[in-house]
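# Predicted model and sequence below, questions to follow.
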Amino acid sequence: MTPRGAGRDRSRRRLLRLAACLGAAVTVRMAAADPAATPPFSASGAAGQPGTGSAPGPAAGPGAVAARPGSSAYRLRPMTADAPPGHRPAPPPVRTRPLLALPELGRSMVLTFDDGPDPRYTPAILRTLRRHDVRAMFFVCGEMAVDNRDLLREMADDGHVVGNHSWSHPLIPRLRPSRIRDELGRTSDVVERTLGDPPLWYRAPYGAWNRASFEIGAELGMEPLAWTVDTLDWKEPGTGTIVRRVLGGAGPGVVVLSHDAGGDRSQSVAALETYLPGLLDEGHRIAVPFRR
């Protein structure tokens, strides 16, 4: 081959290599931009039936997941049991306000319990939810969770969502960002060490949020969830009053706030035993959101 021909051959090989690199780069970019390749939410229906929603949809547990061998149909596997090792969902967006309701759940509503787990009240709440085959969300405080890991496991085994409610229940806006990170991070660590996965939802104590809490929560992979119906059960207004507030505020996408710790919660326990069958008798569906 002449020197001139050899030069042309080298030039052709360089062009082919460049084209191949460009093609690979375009392919990677298209895959990353394809929203169908990385869906941020999954949904399932009540009682473990597949849902039809998109982002986040009705879920009464981990979706259509088979029960553990030797367990009842109610005691479902944790929601992330089928995720690959080391799986982490994509960080959620940094919000400027918390989610107040979940209309994506369709006709379903959400029951949430804050401040626990407390061995005096949480077990009774779990028994009532189990008796009616209903899932709920528990926003736990790290200082309570670290001493009651068995209750965390029971929550997860029953298909409930375990969320982050800070470590010591402080007023978040009064804290430096480093303290907010410590409050949320330590609680997420306890949940992850106990259940194998970190929480995907968090709630600020007293419903007091600030910009740093939204940013740090998103960095930790959590979405902020507030509420639409406040039972004010922490004021101990009486069992009947709590029941009336829940039944009166029930509706699609509603998020109900109650407590399973932080004081005498015997009224909260008794109220759940009354309003939960009442909600079901009225045709309301109770669900939990979850993110893969």
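Now that the structure is in, tell me what you want to look at.
# can we go C-alpha only for contacts and neighbour counts from here?
OK.
# what about the strands in the chain?
Remark: strands assigned in the chain by DSSP state E are 108-114, 137-140, 161-164, 201-202, 223-224, 229-230, 255-259, 285-286.
# Out of the ones you listed, the one nearest Ala20 is which?
strand 223-224 (40.2 Å; C-alpha to C-alpha).
# Please convert the strands of the chain to CSV, extending it with mean neighbour count and distance to Leu279.
Converted to CSV, those look like this (neighbours: other C-alpha atoms under 10 Å; distance: least, C-alpha to C-alpha, whole Å):
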stretch, mean neighbour count, distance to Leu279
strand 108-114, 24, 10
strand 137-140, 28, 17
strand 161-164, 28, 20
strand 201-202, 26, 25
strand 223-224, 24, 26
strand 229-230, 18, 14
strand 255-259, 25, 12
strand 285-286, 26, 8
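# got those strands as TSV, with distance to Arg120 columns?
Shown next, in TSV, are those (distance: least, C-alpha to C-alpha, whole Å):
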stretch	distance to Arg120
strand 108-114	14
strand 137-140	15
strand 161-164	18
strand 201-202	23
strand 223-224	27
strand 229-230	22
strand 255-259	12
strand 285-286	24
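# Of those strands, which is nearest Pro84?
Among the strands of the chain, strand 161-164 sits nearest to Pro84 (C-alpha to C-alpha), with 19.4 Å.
# Included below, for side-by-side comparison, is a second structure:
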Amino acid sequence: MKKDQMIPGRRAVLRIAACVGAALTTRLLTAGQAQTPGSPAAPPPATGAQAVSRAAPPVKPSAYRLQPMTEGAQPRYRRPLPPVRKTPILEMPELGRTMVLTFDDGPDPDYTPGILRTLRRYDVRAMFFVCGETADTHRDLLREADGDGHIICNHTWSHPLMTALRPSRIRDEMGRTSQVVEDILGYPPLWYRAPYGAWNRYAFEIGAEMGMEPLAWTVDTLDWETPGTDTIVRRVVDGAGPGVVVLNHDAGGDRSQSVAALRRYLPRLLDDGYRIAVPHR
């Protein structure tokens, strides 16, 4: 009799386990639906280390921002996280007989408009590595550059020497700048450059977490030293070559020589058969 009584007992346990399993399955499915983008009950995007540790391929740029995007805003770009590099990109030979012009430290109302006019005249695009505090002050210039098709990039908030900063400060400098660019233009930058060309492991790691690639340069015009317009032109022309990245400045001091030099060397580069272009956005 005892043996016969054990059979229904086991059946009861199995029925209870099946019910519990079904309830848990329903709960997990409901939770998964609640996390679907666009669902009314969807939680805000994860941020910081929480988002980096979450396994959800592919990670969107907004998912590892220091702050969530403004509700309803959609970043223009989507791509997987870039690799963590040990050295910055110096040139872009994959672009063929093409050179890349870059301008650091802006935007500046005294010099950036002249550079934009010259680029517009020759219908070419450049990369602008902006400092967050100046971009926040001169938002219309940032919008104008973006409207002309130029690439807006991250050059930290206040142009510090990043190798002298704690990782938390590096994250703040880069994160604030990416956030203000996204606030103004609706998308975060995909490229960044260390002030003074001073890179370290933390800068590479944090930049990759934010979805950005590190770009240095091949030709340094040293225009910040105001060596004279002729000297700047000569340095660019002598250093010209396929995939070359040229470093100029459109802020941070008197950049009238930089503006004048661009008017002279840009048509020469085009006459020599070079294309002036930027990476695909």
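Now that the structure is in, tell me what you want to look at. These figures come from a predicted structure and were not determined experimentally.
# picking up where we left off before, out of the strands of the first structure, which gets nearest to Leu16 of the first structure?
Among these, strand 223-224 sits nearest to Leu16 of the first structure (C-alpha to C-alpha), with 46.2 Å.
# Relative to the second structure, which residues correspond to the closest one?
Under the alignment (TM-score structural alignment), strand 223-224 of the first structure falls on residues 213-214 in the second structure.
# for the second structure, which helix is longest?
If you go by DSSP state H, the second structure has its longest helix at helix 2-34.
# List the buried residues in that one.
Residues of helix 2-34 of the second structure include none that count as buried (16 or more other C-alpha atoms under 10 Å).
# any idea how far Arg10 of the first structure is from the aligned partner of Arg120 of the second structure in the first structure?
When the first structure is aligned by TM-score structural alignment, the residue opposite Arg120 of the second structure is Arg130. Between Arg130 of the first structure and Arg10 of the first structure the distance is 72 Å, computed by C-alpha to C-alpha, to the nearest Å.
# circling back: can you report how many residues neighbour the match of Arg120 of the second structure?
A total of 15 residues lie near Arg130 of the first structure under the criterion other C-alpha atoms under 10 Å.
# what residue of the second structure takes the place of Val26 of the first structure?
So, by TM-score structural alignment, Val26 of the first structure is left unmatched.
# what's near enough to touch Ala73 of the second structure?
Gly186 (C-alpha atoms under 8 Å, 6 or more residues apart in numbering).
# Can you give me the distance of it to Leu185 of the second structure?
From Ala73 of the second structure to Leu185 of the second structure the distance is 10 Å (C-alpha to C-alpha).
# And Leu29 of the second structure, by the same measure?
Counting by C-alpha to C-alpha, the separation of Leu29 of the second structure from Leu185 of the second structure is 37 Å.
# For Leu81 of the second structure, which non-adjacent residue is closest in space?
Closest residue to Leu81 of the second structure apart from its sequence neighbours, by C-alpha to C-alpha, 6 or more residues apart in numbering: Gly211 at 5.2 Å.
# ok, now how distant is the one you found from Asn154 of the second structure?
Taking C-alpha to C-alpha, one finds Gly211 of the second structure at 11 Å from Asn154 of the second structure.
# Need the residues touching each of these two.
With C-alpha under 8 Å, 6+ apart, Gly211 of the second structure and Asn154 have common neighbours Leu190.
# And Ser258 of the second structure, what's its match in the first structure?
Structural alignment (TM-score structural alignment) places Ser258 of the second structure against Ser268 in the first structure.
# how about that match, what does it touch?
Applying C-alpha under 8 Å, 6+ apart, we find Ser268 of the first structure in contact with 233, 239, 242, 258-260.
# hang on, the earlier thing: which residues are in contact with both of Ala73 and Leu185 of the second structure?
With C-alpha under 8 Å, 6+ apart applied, the contact sets of Ala73 of the second structure and Leu185 do not overlap.
# Okay, the match of Arg120 of the second structure and Pro252 of the first structure: tell me how far apart.
Note on Arg130 of the first structure: its distance to Pro252 of the first structure, by C-alpha to C-alpha, is 22 Å.
# and what of Glu192 of the first structure?
31 Å.
# which one of these two has more residues nearby?
Pro252 (19 against 13).
# which residue lines up with that one in the second structure?
Aligned partner of Pro252 of the first structure by TM-score structural alignment: Pro242.
# gap between stretch 213-232 of the first structure and the chain center?
The gap between where stretch 213-232 of the first structure is centred and where its chain is centred comes out at 10 Å by C-alpha atoms, centre = their mean, to the nearest Å.
# Need the contact partners of that stretch.
Against stretch 213-232 of the first structure from outside (C-alpha under 8 Å, 6+ apart): 89-101, 172, 177, 180-181, 184-185, 199-204, 207, 242, 245-246, 249, 254-258.
# okay, the host helix or strand of Val52 of the second structure sits on what stretch of the first structure?
Val52 of the second structure belongs to helix 48-53 when assigned by DSSP states H and E. Alignment note (TM-score structural alignment): helix 48-53 of the second structure is unmatched in the first structure.
# how distant is stretch 284-292 of the first structure from the center of its chain?
Per C-alpha atoms, centre = their mean, the centroid offset for stretch 284-292 of the first structure relative to its chain is 9 Å.
# residue boundaries of the helices in the first structure?
Under DSSP H, the first structure gives helices at 3-33, 122-131, 142-145, 149-157, 177-195, 211-219, 239-249, 266-281.
# still on that earlier bit, and the helix holding Val52 of the second structure, what's buried?
Residues 48, 51-52 are the ones in helix 48-53 of the second structure that count as buried (16+ other C-alpha under 10 Å).
# what residue of the first structure matches up with Ala17 of the second structure?
Aligned partner of Ala17 of the second structure by TM-score structural alignment: none.
# How much space separates Ala17 of the second structure from Ala31 of the second structure?
In terms of C-alpha to C-alpha, Ala17 of the second structure sits 21 Å off from Ala31 of the second structure.
# can I assume Ala208 of the first structure is in contact with Arg174?
No. Look at Ala208 of the first structure against Arg174 with C-alpha atoms under 8 Å: they stay out of range, at 9.7 Å.
# Can you pick out the residue with more neighbours from the two?
Ranked by neighbour count (other C-alpha under 10 Å), Ala208 of the first structure and Arg174 place Ala208 first, with 15 against 11.
# okay if I get the helices of the first structure as a markdown table plus distance to Arg291 of the first structure?
Compiled in a markdown table, these are given as follows (distance: least, C-alpha to C-alpha, whole Å):
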| stretch | distance to Arg291 of the first structure |
| --- | --- |
| helix 3-33 | 19 |
| helix 122-131 | 22 |
| helix 142-145 | 21 |
| helix 149-157 | 15 |
| helix 177-195 | 15 |
| helix 211-219 | 13 |
| helix 239-249 | 26 |
| helix 266-281 | 25 |
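# Neighbours of the equivalent of Ala145 of the second structure over in the first structure, how many?
Using TM-score structural alignment as the criterion, the counterpart of Ala145 of the second structure in the first structure is Met155. Residues near Met155 of the first structure, counting by other C-alpha under 10 Å, number 24.
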